[in-house]
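1. Starting from these lines, generate the structure:
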Amino acid sequence: MSLNVGGWFETVINWLRGNFAWFFDGVAWLISHIVSLFEYVLVGLHPFLIIAVLTVIAAVMTRRLGLTVFSAVAFLFIDSMGLWIETMETLAIVLVAVVIALAIGIPLGIWAALSTPVSASVRPILDLMQSMPVFVYLIPAVFFFGVGTVPGIAATIVFAIPPGVRLTELGIRQLDTEILEAAKAFGAKKGLILRDVQFPLALSSIMAGVNQVIMLALSMVVVAGLIGAGALGGVVVEGVAQLNVAQAFEGGVAVVILAIYLDRVTGGAHSMVGILRKKRAEKKSATAARTAVPTPA
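-> The predicted structure follows:
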């Protein structure tokens, strides 16, 4: 007995393409225009201006002199290798993919945290998505969107969603039940508790998920060079295909620099969120102390 799984898959793909071609064409049009807008800004402006902006972001987010200097020197090094345009194209693709992945992953994680049936339904799907070989994501992307940047972004989005969902759900579920019971005792509604209690307290875990989504997106963007996504992935793939060791190595170095920068900046943003939360709590405490009415003796 043999199962024609490949034939079934082909039938499903053909049915989707035949009945929802308008949807995939619309998605491709929208994503390509958004990426073009990001690339217009990142590539169109002078490299020194972009490097200055990225360095300031690193300084503000991390407040570390070493990383700030590294950011400036590293991006100047990329520019000196002649890979500035490809690096900015990669950054544009990563930003678009991450924003869409988080827009899907965080609300889904919140929903899963608030509903046990949803969590039970989503968990095996996330397990499948995380255990699936990276190259498998390229197959349906190519079938639906052809070759180029759009299928690369589509595959990147699907590949990067799971950590955003899991860490958002984990951050909300692991909150102290006594805090939630206290909020309910004061008559707060579910939406208010989620906005003012659960989400802020889970923000540390959510930011860790954001970091993981960015790293997965960057790794997938490079693999997407195999289907014509271009950018640094295209540089690496072309270098390997032509046995051009210098080109492949330079492309790999540029990817590593971008990965280190994004990882440290998002890690710094994670720490900054904690600092802002602490300052906000101190400000509220000080305000409450000033407005407190002393009880008569």
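2. C-alpha only now, for contacts and for neighbours.
-> Noted.
3. So which residues of the stretch 51-200 of the chain form helices?
-> Assigned by DSSP state H, counting those that start in this stretch, the stretch 51-200 of the chain shows helices spanning 65-80, 84-114, 116-131, 138-145, 149-173, 177-185, 190-193, 199-201.
4. Show me what the last one is packed up against.
-> The criterion is 3 or more Cα pairs under 8 Å, 6 or more residues apart in numbering; DSSP states H and E, and the helices and strands that helix 199-201 contacts are helix 149-173.
5. How many residues are close by the nearest residue to residue 231 once chain neighbours are set aside?
-> Using Cα to Cα, 6 or more residues apart in numbering and skipping the chain neighbours, the partner closest in space to residue 231 is residue 86 (4.3 Å). Residue neighbour count, defined by other Cα atoms under 10 Å, stands at 22 for residue 86.
6. what do you get for residue 206?
-> Using other Cα under 10 Å, residue 206 has 27 neighbouring residues.
7. got the contact list for it?
-> 106, 164, 167-168, 171 (Cα atoms under 8 Å, 6 or more residues apart in numbering).
8. The helices of the stretch 51-200 of the chain: which one's closest to residue 43?
-> helix 84-114 (6.0 Å; Cα to Cα).
9. want to put them side by side, so please do this one too:
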Amino acid sequence: MLSPADLATLPFDDWVNAFVRGWLVPNFRPAFRAAQVPVTLVLNNLNAFLLFVPMLLTTAAFAAVAWRVVGSGMAIFTLVGFAFIDMIGLWPETMTTLAMILTSVIFCAVIGIPLGILSARSDRMWKVMRPVLDIMQTIPSFVYLVPIVMLFGVGMAPGIIATIIFALPPIVRLTNLGIRNVRSDLIEAAHAFGSTGWQMLWDVQIPLALRTIMAGLNQTLMLALSMVVITALIGAGGLGLVVNTGLGRLDVGGATAGGVGIVILAIVLDRITQGLAEKAKVGRVSLGRSLLGLLRFQGSGGSGSGAQIKKAG
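-> Now for the predicted structure:
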């Protein structure tokens, strides 16, 4: 039985090569190289700062945050885990990895949250964004590296750009979901009290969707952590380079040490961001109750304004 390939074959790989090498790279590589300047600036400053701060001070700061948002058990784990990383000689690489992750998450938040808000406020925008996000999430992570190298070169900044592309979809999707799931009666209450579009967004929708947005930020952070390890293949540093070097030399101990460092850092960052999401849940419940109170007040014949809603939040 004939298949489509028996009738005709499509040189799809040749088309992609012609597009990238023949048109995109010659015409737009200077623009792409210029676009990595802010990424390089943030990354270099964060990396220099984290390497400058003493290990004990950084560990104490993370332990304090973990104790505040998660609990004493996580604080102890942070102290022990970071001490272990320092004792096996991987503290500088861990701070470089942390700088790469923070840079990626910062740019993902700056880009992804506005895109999620626009998608939630416009069905047409969401119809455009959804297939783009599907493609970004389903393309294997290694596939990003080839065009990134051709357009941006090699090094840490191109690795961060690949990480941003790879880790962006969750925060866009969950920001859109969180804002769309804000209860309609609360939206109507805000409208009834004279809230403008911006007041509705900043004082009602974002606070009530904050837990979902934080969940998206958590997922983005975890994807960024996995991707910065892979970007060691194109010259990025940090713990990913330790693992990649150990793999190339069949150094089981070195690769395992780098992997353990990644696991410890991942657990600490994951638990802290989850704790922040739980804190956001408390604020969401408080604001929701305030708005419901205002709605009941309106139903009983009271009057108010958008300022009252802001004060209630």
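10. quick revisit: give the equivalent position in structure 2 for the residue nearest to residue 231 of structure 1.
-> In structure 2, the residue matched to residue 86 of structure 1 (TM-score structural alignment) is residue 93.
11. Hmm, its match is touching residue 232, no?
-> No: the pair residue 93 of structure 2 / residue 232 is not scored as a contact, 11.8 Å apart, by Cα atoms under 8 Å.
12. Now the common contact residues for these two.
-> residue 238.
13. Can you get me a residue count around the equivalent of residue 195 of structure 1 over in structure 2?
-> Alignment note: residue 195 of structure 1 maps to residue 202 in structure 2; criterion TM-score structural alignment. By other Cα under 10 Å, 12 other residues sit near residue 202 of structure 2.
14. Repeat that for the one 10 residues further on.
-> For residue 212 of structure 2, the neighbour count with other Cα under 10 Å is 23.
15. and if you look at residue 35 of structure 2?
-> Other residues lying near residue 35 of structure 2 total 13 when counted by other Cα under 10 Å.
16. now residue 99 of structure 2
-> Residue 99 of structure 2 sits with 23 neighbouring residues when counted by other Cα under 10 Å.
17. Test my guess that it contacts residue 47.
-> Yes: Residue 99 of structure 2 lies in contact with residue 47 (Cα under 8 Å); the separation is 5.1 Å.
18. about what we covered before: how much space separates the match of residue 195 of structure 1 from residue 298 of structure 2?
-> As for residue 202 of structure 2, its distance to residue 298 of structure 2 is 21 Å (criterion: Cα to Cα, to the nearest Å).
19. Same question for residue 215 of structure 2.
-> 33 Å.
20. picking up where we left off before, which residues touch the match of residue 86 of structure 1?
-> 237-239.
21. who wins for neighbours among those?
-> residue 239 (28 neighbours).
22. Return the residue of structure 1 aligned against it.
-> Here residue 239 of structure 2 is matched to residue 232 in structure 1, going by TM-score structural alignment.
23. OK, contacts around its match?
-> Contacts of residue 232 of structure 1 (Cα under 8 Å, 6+ apart): 83, 86-87, 89-90, 222, 225, 251-252, 254-255.
24. Recalculate using a threshold of 7 Å.
-> Contact analysis of residue 232 of structure 1 by Cα atoms under 7 Å, 6 or more residues apart in numbering lists 86-87, 90, 222, 251, 255.
25. In TSV: those residues, plus distance to residue 125 of structure 1.
-> Output for the contacts of residue 232 of structure 1, formatted as TSV (distance: Cα to Cα, whole Å):
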residue	distance to residue 125 of structure 1
86	34
87	33
90	28
222	24
251	34
255	30
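26. what's the counterpart of residue 152 of structure 2 in structure 1?
-> Under the alignment by TM-score structural alignment, residue 152 of structure 2 pairs with residue 145 in structure 1.
27. how close does the closest residue to its match other than its chain neighbours get to residue 229 of structure 1?
-> Computed as Cα to Cα, 6+ apart, the closest residue to residue 145 of structure 1 that is not its neighbour in sequence is residue 151, at 5.4 Å. Distance check for residue 151 of structure 1 against residue 229 of structure 1: by Cα to Cα, it reads 8 Å.
28. What's residue 219 of structure 2 aligned with over in structure 1?
-> So, by TM-score structural alignment, residue 219 of structure 2 is matched to residue 212.
29. count of residues packed around residue 247 of structure 2?
-> Counted with other Cα under 10 Å, residues neighbouring residue 247 of structure 2 total 15.
30. my guess is it contacts residue 253, does it?
-> No: using Cα atoms under 7 Å, residue 247 of structure 2 is not in contact with residue 253, being 9.9 Å away.
31. in what helix or strand does residue 286 of structure 2 lie?
-> Assigned by DSSP states H and E, residue 286 of structure 2 belongs to helix 252-299.
32. so what does the helix or strand following that helix touch, helix or strand wise?
-> For helix 252-299 of structure 2, the following helix or strand on the C-terminal side (DSSP H and E) is helix 306-312. Secondary-structure packing of helix 306-312 of structure 2 (3 or more Cα pairs under 7 Å, 6 or more residues apart in numbering; DSSP states H and E): helix 252-299.
33. Off-centre distance for the helix it packs on?
-> Averaged C-alpha coordinates place helix 252-299 of structure 2 at 13 Å from its chain's average position (Cα atoms, centre = their mean, to the nearest Å).
34. Ok, stretch 15-32 of structure 1 next?
-> The chain centre lies 23 Å from the centre of stretch 15-32 of structure 1; the measure is Cα atoms, centre = their mean.
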